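Enquirer: Predicted coordinates and the sequence they were generated for:
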Amino acid sequence: MADIEREAMEYDVVIVGAGPAGLSAAIRLKQLDADINVVVLEKGSEVGAHILSGAVLDTAGIDRLIPDWKAKGAPINVPVKEDNFYMLGEAGKIRVPNIAMPPLMNNHGNYIVSMGNVCRWMAEQAEELGVEIFPGMACSELVFGENGEVKGVVAGEFGKEADGSHGPNYEPGMELHGKYVFLSEGVRGSLSKQVIAKYDLAAESDVQKYGLGMKEIWEIDPAKHKEGTVTHTMGWPLGKEAGGGSFIYHLENNQVYVGFVVHLNYKNPHLFPYMEFQRFKHHPMIADLLQGGKRVAYGARAITEGGYQSMPKTAFPGGMLLGCSAGMVNVPRIKGNHNAMLSGIHAAEAAFAAIGAGQSGDTLDNYDTEVRTGPIGQDLKKVRNVKPLWSKYGLLTSLAVGGMDMWTNTFGFSLLGTLKHGKSDADATEKSVRHQPINYPKPDGKLSFDRLTNVAFSFTNHEESQPAHLVLTDPSIPVDTNLRDYAGPSARYCPAGVYEFVGEGVDTKFQINFQNCVHCKTCDIKDPSQNITWTTPQGGDGPNYPNM
C-alpha cells in the first residue's frame, strides 16, 4: 500500500526462499566473494519447515556446490541399494524388470534423504560463510524500481485484522532491496506468478503442468524394514481416472516414506486425490509393509510436471527464477532437487559476474541460456515427451512409447520431436454431468485416515485473526458456478480440507478453513474457474514439517 512507510535495507542479492535452490545460490555467492552482501528470506518458522520432497537425491548439484559434503556431515546417509518398479492391479502386482528401464531411471549412486534436513544443514553452511538468513519472514510484495525492474521485496508484515485493516500490533515489515532478486519460492510461488505475468515470461513456453504429491512418514516393524530400498508403482487405484503413481523409500531408523502423486490434469471433478492415496495403502503389497507400524507425519505439495517445454524465461529485469519457481522437475525420475541446486549455482555465478561489472537491475539472459543448454536443460530435454504422452494416450502407451523416446534420447535424438501438453490443468476439468461420482471406502484409522486427522500430523498452524491468504476473485463463483457445474471440486482436490460447502439449497455457503492449509498451492492450479489465488500468510505460519 502506497501510504505505508517502511524502512529499507540494501543488499547485493536478495533471495526469497530457503529451499535447495535459494540456499545453493547463497552459498555459491559467498564462495565467489566473501564480501558480497546476501540475505535469504524464508516464510517457514524455520529453515526446512515448509520443505516436502520425496526424496531420492541425485547428488549432481551438491557435488558441484560442496564437493566435500560427506566430510562436512551432510545428512545424506542412505545410498540406494535396491530399485523396484511395479505395475499394480487391485489385488496383484507385476514387477517391471530393471533392465527394461532406460538408464536415466537407474537410482544407483543416489541417496534417500529428508530434504528438510538437507536444507537445514545447507543453511548452517551458508551462515558459516556469512549469509544472513531470516526465517518467519514471508515476502508479501514485490518492490519495483524506476525503470520497472524488480529491486526488492516487502517482508515481515504482521498484525493485519481479518478484514485487512491494521490491528493494534501491526508491523509494516521492511523493504529489502538488492542489485538482483532471486525468486526460489518453490512451485507456483506467489511472487514468481506475478513476475511471470508482468514480464510475459511464459510467452514462448507451453502451459505448465502439475501433480499433487502427498506423503506420510511411517515407522514400521524392523523385520519389514530394508534400508536403502526404493520402490515405485503405477496403476491401481487410479486406473483410467487419472495419471500418477507412488513411491516407497526405506530410510534410517525403521522409517519409510510413503508417497502418492496424482497428476492434476484429471477430467473427472469427482476424483478425490487424497482418498486415492488412502485407498492405495490398502493394496496387499503396501498394507503388508505398513501393518503394525504407525504414521508419524503427513504433508502435501504441488509438483511442476511440464518439464523442458513448459519452463518460462528464467531471467527478468532485476532478477531470476530458480528451481521449481520455473519448473525443473524431471517427471519420470521424480527428481528436481539436483536441478534446483544447479539453478542456484548458475544464478549466483551470473549475478556475481554482473555485480563485478557494475551492473544491477538488468536482465541476465546468460543465466537463462545456461539453464536451457547446460546440465539442467540436458536433463529435462531427454524426458520432455513422457508427460504429454501420458496425458494424451494413458499409462500403457506412454510407458511403451515414452520409454522408447527416453532410450533414443540417451543417444541424443528423439523421433517425436517436442510434444505439446495441450490444456492447462484447470481447463482439463470437465463438468460433473459427464462423469460418475466415485465411491471411496471409509478410512479405517489404522492404514488410512481422514484428512483432518492427517493434517494434524503436518503440524500446520495459522494465526486465525489475519486475513485469509486464499483469495477469491469473485466470491459468488464457488457456489454459483463450481458447485453447480463441477460438483464443487475444491472440497476434494485440496489435501488439507481447507474448502467445504455448508448448508443446502439456496442457503449453501462456501467456507475457507485457511488454518488447515499446508501451502501445497493445488487450489491455485486446479480450480476450474481460476478463481482462487494463493498468497503468503504472515511469516512463520503454515506447516512445520519435522523431516520431510
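Expert: Nice, I can see it. Numbering: from 1, shown residues only.

Enquirer: Going by C-alpha atoms from here, please, whenever you check contacts or count neighbours.
Expert: Fine.

Enquirer: Remind me what the longest helix seen in the chain packs against, helices and strands.
Expert: What stands out as the longest helix in the chain, according to DSSP state H, is helix 337-356. Contact partners of helix 337-356 among helices and strands, from 3 or more C-alpha pairs under 8 Å, 6 or more residues apart in numbering; DSSP states H and E: helix 20-32, helix 60-65, strand 174-183, helix 365-373, helix 375-381.

Enquirer: so of these, which one's packed in deepest?
Expert: Burial of the helices and strands packed on helix 337-356 is given as mean neighbour count (mean count of other C-alpha atoms under 10 Å); helix 20-32 ranks first at a mean of 27.

Enquirer: which other helices and strands contact that one?
Expert: Counting contacts by 3+ C-alpha pairs under 8 Å, 6+ apart, helix 20-32 is packed against strand 8-16, strand 38-42, helix 60-65, helix 115-128, helix 337-356.

Enquirer: Need the contact partners of it.
Expert: With C-alpha atoms under 8 Å, 6 or more residues apart in numbering as the contact definition, helix 20-32 has outside contacts at 15-16, 36, 38-40, 65, 119, 122-123, 125-126, 129-131, 182-184, 322-323, 337, 340-349, 352.

Enquirer: Below is structure B, check it against A:
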Amino acid sequence: MAIDNSVNVNEAPERESMEFDVLIVGGGPAGLSAAIRLKQLAVENNQEISVCLIDKGAEVGAHILSGAVIDPRALDELLPNWQQLVASELTEVTQDSFLLLKEHKASRLPLALLPASLKNSGNLIGSLGQVCAALAAHAEQLGVDVFAGFAATDILYDESGAVVGVTTGDMGLDKSGNPTPMYQPGMNLRAKMTLFAEGCRGQLGKQLIERFDLAAGRGKQTYGLGIKEIWQIPKEQHQAGLVVHSIGWPLDNHTYGGGFAYHYGDNLVAVGLVVGLNYENPYLSPFDEFQRLKTHPSFSAFLRGGERVSYGARTLVAGGLTALPELSFPGGALIGDDAGFLNAARIKGSHCAVKSGSLAAEALLASIDHESIDYDKFNLQYRQKFEQSWLYRELYQTRNFKPYMKKGLYIGSLLFGAEQLLLKGRTPWTLKLKQADHQCLKEAKYFQPIVYPKPDGILTFDKPSSVFLSNTNHEEQQPCHLKLQDDDVPITVNLSMYSAPETRYCPAGVYEIIQEQEQPKLQINAQNCLHCKACDIKDPTQNICWTAPQGGEGPIYQGM
C-alpha cells in the first residue's frame, strides 16, 4: 500500500510557491523528452508555455542507471542531432552474442533462432546518464526551467480532486522530523498539468495509480532488479561494439533473469545481472548471484586484469502492455517507467520512455484552449496517440513475454520464441500476470539457505565496497526515508517466516538483523540506499515504503 501524502491546496501549509503551465517530475529520458517536445511544439505553433522540470538527483543524470544499449529511434525523431550533444562518444553495436550458461560452460545460441526483439543491429552502447545530462542542457537552452536537487514528496490537489502540482521535500530536519538550524521548507510547485516521470516504482506515481484506480482490470505489474558494474579492461580483451546476453546459470530454471556485458568506449565494459523480482526463494541474493556470474569463464575472460570503476543498482518495470495502467487522470499523466513503458523482451526501455514523453507532450499541446487545458481532450489524445504509435505496436508484439517466462526458463523461452518467429506476435490470445512480485515469495521452510562464496576482491566484491563506488551519500541526521508501516512485522513475519529476505534482496546492505538486548531487531542503514526500490516492491507484506530523502542525496553515478 502506498503512503498517501496528498495535500489539498486549501489546507497546505504556507510555503513559497511557483506556478507554471506544465510541471514535469523527473529528469530521466521520459521527462526530458516531454520538456523538449513541449518547447519544440510551442515554437512551431507560436505559443508561450512555461515548463519546469525537477529532479531529485544532485544533478540531472546522477540517479540514472541503465544497461545501456540504446535504440536511437525515438531520440532521432525528437532531436536528430542528439548524439552530437552527448559528452562521450556512443559505440555502435557490431556483434550480438546470446549465451546459455551452465556452471562451467556456455552454449552460444544461433542468431537465426533468436526473435528480432533480441537483436541489436543499429543500436548504440553508452551511458544513459550522460545522454540525460545532455538532454537537460538542451532543454534549458529551449527555455525549460530545470531544477536538480529537488525531490517531489507530496501531491497537491484542488477541491475537485484534480492534481495541481507537487510539494518538494523539506531540508534540514532531524531524525524526529523537527527543524534544525539548517531547516529550509519545501516549495509548492503548481501547474495546469503535471507529468510524472519518476522512473520505475515512482513514489508519487504509485500513489496516483492507487488513488485514481488506474490499474483496474490490468495484469499485475512485475519488476526486475538490475545490478551493474563498469570495468576498464585491458585493450587486448576489449571488443568494441560487442553485446553479450546470457540466460541460465547462476540462476535456477524457475528464476527469471539474465546477465549482460556491453563493450564500448575507451576499453569499457558494462557488466551486470537482471533478476526478476517474482522469484520464490527467500534465500536468493541478487547481488551475490551477480558476483557469481562474473566468475563464469564467458565473463571472467574479459574482466581479468581489469579494474572495477563504478557500481549501481536499479529496479526496472517489466510487465509490458498488459500491465500498463490508465495513463492520465485529472490534472496529470504518467510517462516513462512511472507508467511502465519498457520492453522487457528487448531488454531495453529508454526508447519507450522517450517516445511516451513525446506523445504526452503532443497530446498536451493539442489540448490547450485559450491558455486552459481540456483534460478530457488530453486523456483522449494521449491514449489515441499511444495506440496509433510504433511504441504500441512494439509492446503489443511482445505482450506475452513475461507471462510465458513465468512458466520457467526453457518452457517460457520455447513458447515466446515460437510466437515471435512463427507468428510475429500476432497470436489471438493475450496473457496477463495474476500475482504481484511480493506475493510470489515463499516461506523459508520450503528452501535451504544458499551458501555464496566469499568475495575475492579481484572479480567478486562485498556490498560496502560496491556502495562506495556509487558515490552514495545521505545526511544521517534526517528522518529515515525507508518507512515501516508496522515496526513489528520485520521480526514477527519477515524474520520468522521468510528468514529476513530484505537482508538479501537489497543490493546495498541497507537492512540488517542485529541483536539488541538478546532480541533480534531490524536495523535500517538508510545512508547506504541506492534508491533502487527493491524493498518497496519485494517486501512480502508490503510493510516497507520507499520515500524520497532530502533532495540531491543518494547515488551520484558516473557514466551509468
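Expert: Happy to help now that I have it. From a predicted model like this one, the values you see are computed outputs, not experimental measurements.

Enquirer: Put one on top of the other, what's the TM-score?
Expert: After superposition, the two chains reach a TM-score (TM-score structural alignment, normalised by the length of structure 1) of 0.97; 545 aligned residues with a C-alpha RMSD of 1.5 Å.

Enquirer: got the helices and strands packed on helix 20-32 of structure 1 as CSV, with distance to Lys151 of structure 1 columns?
Expert: Output for these, formatted as CSV (distance: least, C-alpha to C-alpha, whole Å):
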stretch, distance to Lys151 of structure 1
strand 8-16, 9
strand 38-42, 14
helix 60-65, 27
helix 115-128, 23
helix 337-356, 14
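
Enquirer: Lys294 of structure 1 is nearest to which of the ones you listed?
Expert: Evaluated over these, closeness to Lys294 of structure 1 peaks at helix 115-128, with 20.8 Å, by C-alpha to C-alpha.

Enquirer: What residues in structure 2 pair up with whichever helix or strand comes after that closest one?
Expert: As assigned by DSSP states H and E, the chain's next helix or strand after helix 115-128 of structure 1 is strand 132-135. Strand 132-135 of structure 1 lines up with residues 145-148 of structure 2 when matched by TM-score structural alignment.

Enquirer: Centre of the chain to the matching stretch, how far?
Expert: Distance, stretch centre to chain centre, for stretch 145-148 of structure 2: 21 Å (C-alpha atoms, centre = their mean, to the nearest Å).

Enquirer: Surely Val479 of structure 1 is in contact with Asp507?
Expert: No - if you go by C-alpha atoms under 8 Å, Val479 of structure 1 and Asp507 don't touch, sitting 10.1 Å apart.

Enquirer: neighbour-wise, which of these two wins?
Expert: Val479 (18 against 7; other C-alpha atoms under 10 Å).

Enquirer: Excluding chain neighbours, give the residue nearest to Ala344 of structure 2 in space.
Expert: Spatial nearest neighbour of Ala344 of structure 2, chain neighbours left out: Ala318 (5.3 Å); criterion: C-alpha to C-alpha, 6 or more residues apart in numbering.

Enquirer: Aligned counterpart of the one you found in structure 1, please.
Expert: With TM-score structural alignment as the criterion, Ala318 of structure 2 matches Glu305.

Enquirer: again with Gly161 of structure 2
Expert: Match for Gly161 of structure 2 (TM-score structural alignment): Gly148.

Enquirer: Now that match: which helix or strand?
Expert: Using DSSP H and E, no helix or strand contains Gly148 of structure 1.

Enquirer: what sits against it?
Expert: If you count contacts by C-alpha under 8 Å, 6+ apart, Gly148 of structure 1 has them with Pro317.

Enquirer: coming back round to it: would you confirm that the residue nearest to Ala344 of structure 2 contacts Lys220?
Expert: No - taking contacts as C-alpha under 8 Å, Ala318 of structure 2 lies outside contact range of Lys220: 10.3 Å.

Enquirer: Pick out whichever of these two has more residues nearby.
Expert: Neighbour count, other C-alpha under 10 Å: between Ala318 of structure 2 and Lys220, Ala318 has more, with 27 against 18.

Enquirer: May I have the residues that are in contact with the more buried one?
Expert: The neighbourhood of Ala318 of structure 2, defined by C-alpha under 8 Å, 6+ apart, consists of Gln221, Thr222, Tyr223, Gly224, Gly340, Leu342, Asn343, Ala344, Lys402.

Enquirer: By neighbours, which of these wins?
Expert: When the contacts of Ala318 of structure 2 are compared by neighbour count (other C-alpha under 10 Å), Gly340 ends up highest, at 29 neighbours.

Enquirer: That's all I had, so thanks and see you.
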